[in-house]
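>>> have a look; sequence and predicted model below, questions after that.
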Amino acid sequence: MFYEPDKRDRNILPHDPFKAIVAPRPIGWITSMNAKGEINLAPYSFFNGVNSRPNLVMFASEGHKDSVAFIEETGEFVCNLATYDLRDQMNETSAPLARGENEMIRAGLAPAPSRIVKPPRVAASPCALECKMTKIVAMQDIAGAAVDCHVVFGQVVGVYIDDRFLKDGILDTAAMRPIARCGYSDYAVVDSLFSITRPTR
């Protein structure tokens, strides 16, 4: 099968398989705060690390949502690790609440103070990246037309790790059981790992 995205046969593919192909995608569970001090917590599956020196991350928002608006105001955010144990709470924070309503309260999540940035982290999450925004990019399509997609880039300025998941100086990713977004309503959980040594030449 081959198709052009805007011309797919909806009798064969009633649902766009794009997100099922670009999978699994890590979830950026983003805490942000506006200038008034209101808290927002929302999951974004278009999320990833983009550089290691310095540590840089990005997430993309389809629509100018509260996370983007709050980060534009204050320039800070936190990426919390979404895990299998927190899957229901993560899903609750995706609800379309009115601006200013705190998703942490809706999901029954306790906040924990960050060390460097003002937005709190999710206390129950085993890892969190405190970030300062470097830029926000409004996306365009190949014709140069505006797309209602906003990519937020940030530099990690602080890292929280629950010490229970450190073994001999190595973070045990599988023990934390992070979840990732796949296509449709599907998710995956990382609970086992395998290693491959990269070639040297």
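Done, it's in. Residues are numbered from 1 along each chain as shown.
>>> from here on, just use CA atoms for contacts and neighbour counts.
Fine.
>>> gap between stretch 80-87 and the chain center?
Its chain's C-alpha centre and that of stretch 80-87 lie 11 Å apart, by C-alpha atoms, centre = their mean, to the nearest Å.
>>> just the terminal-to-terminal distance for it.
12 Å (C-alpha to C-alpha, to the nearest Å).
>>> what's the single longest helix in the chain?
For the chain, the longest helix by residue count, based on DSSP state H, is helix 66-74.
>>> beyond that one, next helix or strand please.
Per DSSP states H and E, the first helix or strand lying C-terminal to helix 66-74 is strand 76-81.
>>> now the lengthiest strand in the chain: buried residues?
With DSSP state E setting the assignment, residue counts place strand 146-161 as the longest strand in the chain. Buried positions in strand 146-161, judged by neighbour count with 16 or more other C-alpha atoms under 10 Å: 149-158.
>>> take the one below as the second:
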Amino acid sequence: MFYRPANGHGLPHNPFNAIVTPRPIGWIATRGADGRDNLAPYSFFNAVAYTPPQVMFASTSAKPDRDGTKDSVANIRDTGVFCVNIVEHGACDAMNVTSGPWPREVDEFHQAGLAKADCETVDCPRVAGAPASLECRMTQIVELEGTSNFLVLGEVTGIHLRDDCLVDGRFDVTRFQPLARMGYRDYTVVREIFELKRPDE
């Protein structure tokens, strides 16, 4: 089939949500100017540069109490910092709890029963038991086409690695099995890994 997104697809569910997969999940922790902490997962997330290390995530909807966006973007606008936590398979239920449309005064760490820790380089919380956490300073918030679509870019200023995930000097994802989004209500877990050498190696 072929369809133009502007004209609709005629299917019961939007296929675009399931085409670009699997997508890593950025579990974004923020602290508002009022001192309230927030934690929410975003599957429009990725690393975008090595030097300096930079990441991005996109927020694509709004809450009625946040002036056209969500808590994460609103907090980052106010403070200029955030922390990306990597989601392991064992945390999928907690991650799902934090995806709820909770009022801004709700602390999702508490709601999901997650321990939090302070970041080292930014004034922001992080998920204490996460396999890795990336402390970030916001570099840009870009308003995208459409309603309530915002791209947040940040430079990584500090990195936490869980000790059991370091094996022979490498960050070993088989130790925690990263969770990824497939689209619709579907997720997947990274369990099988293989190595490929580039032609010039």
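Done, it's in. The structure displayed is predicted, hence computed values, not measured ones.
>>> quick one: TM-score?
The TM-score (TM-score structural alignment, normalised by the length of the first structure) is 0.93; 194 aligned residues with a C-alpha RMSD of 1.2 Å.
>>> distance from the longest helix of the first structure to the second structure after superposition?
Mean deviation of helix 66-74 of the first structure relative to the second structure after superposition (mean C-alpha distance after the TM-score superposition for the first structure): 0.3 Å.
>>> can you state the residues of the second structure onto which that helix aligns?
The alignment of helix 66-74 of the first structure onto the second structure (TM-score structural alignment) spans residues 71-79.
>>> and the contacts of the longest strand of the first structure?
Defining contact as C-alpha atoms under 8 Å, 6 or more residues apart in numbering, one finds that strand 146-161 of the first structure is touched by 54-64, 68, 115-116, 126-141.
>>> from the chain's centre, how far out does that strand sit?
9 Å.
>>> tell me which helix or strand comes right after it.
strand 166-167.
>>> have a look at how far, on average, that following strand is from the second structure.
Strand 166-167 of the first structure sits 0.9 Å off on average (mean C-alpha distance after the TM-score superposition for the first structure).
>>> measure the equivalent of residue 177 of the first structure over in the second structure to residue 159 of the second structure for me?
Using TM-score structural alignment, the equivalent of residue 177 of the first structure in the second structure is residue 177. Distance of residue 177 of the second structure to residue 159 of the second structure, computed by C-alpha to C-alpha: 19 Å.
>>> go on, residue 57 of the second structure?
Look at residue 57 of the second structure and residue 159 of the second structure: by C-alpha to C-alpha, they are 17 Å apart.
>>> residue 70 of the first structure: neighbour count?
Neighbours of residue 70 of the first structure under the rule other C-alpha atoms under 10 Å: 23.
>>> show me the residues around the residue positioned nearest the centre of the second structure that make contact.
Nearest to the mean C-alpha position of the second structure, by C-alpha atoms, centre = their mean, lies residue 26 at 1.5 Å. Neighbour list for residue 26 of the second structure: 41-46, 57, 84-87 [criterion: C-alpha under 8 Å, 6+ apart].
>>> residue in the first structure matching it?
Match for residue 26 of the second structure (TM-score structural alignment): residue 28.
>>> about what we covered before: so the match of residue 177 of the first structure touches residue 188, yeah?
No - with contact defined as C-alpha atoms under 8 Å, residue 177 of the second structure does not reach residue 188; the gap is 9.7 Å.
>>> enumerate the positions of stretch 83-102 of the second structure that are buried.
So for stretch 83-102 of the second structure, counting by 16+ other C-alpha under 10 Å, buried means 83-89, 91, 94-95, 97-98.
>>> what of stretch 171-182 of the second structure?
171, 173, 176-182.
>>> what lies in contact with it?
Identification of contacts with stretch 171-182 of the second structure by C-alpha under 8 Å, 6+ apart yields 17-18, 20-25, 43, 86-90, 92, 131, 161, 164-166, 187-191.
>>> the same query, at a cut-off of 10 Å, please.
Stretch 171-182 of the second structure has contacts (C-alpha atoms under 10 Å, 6 or more residues apart in numbering) with 17-26, 42-44, 86-92, 95, 130-132, 161-167, 186-193.
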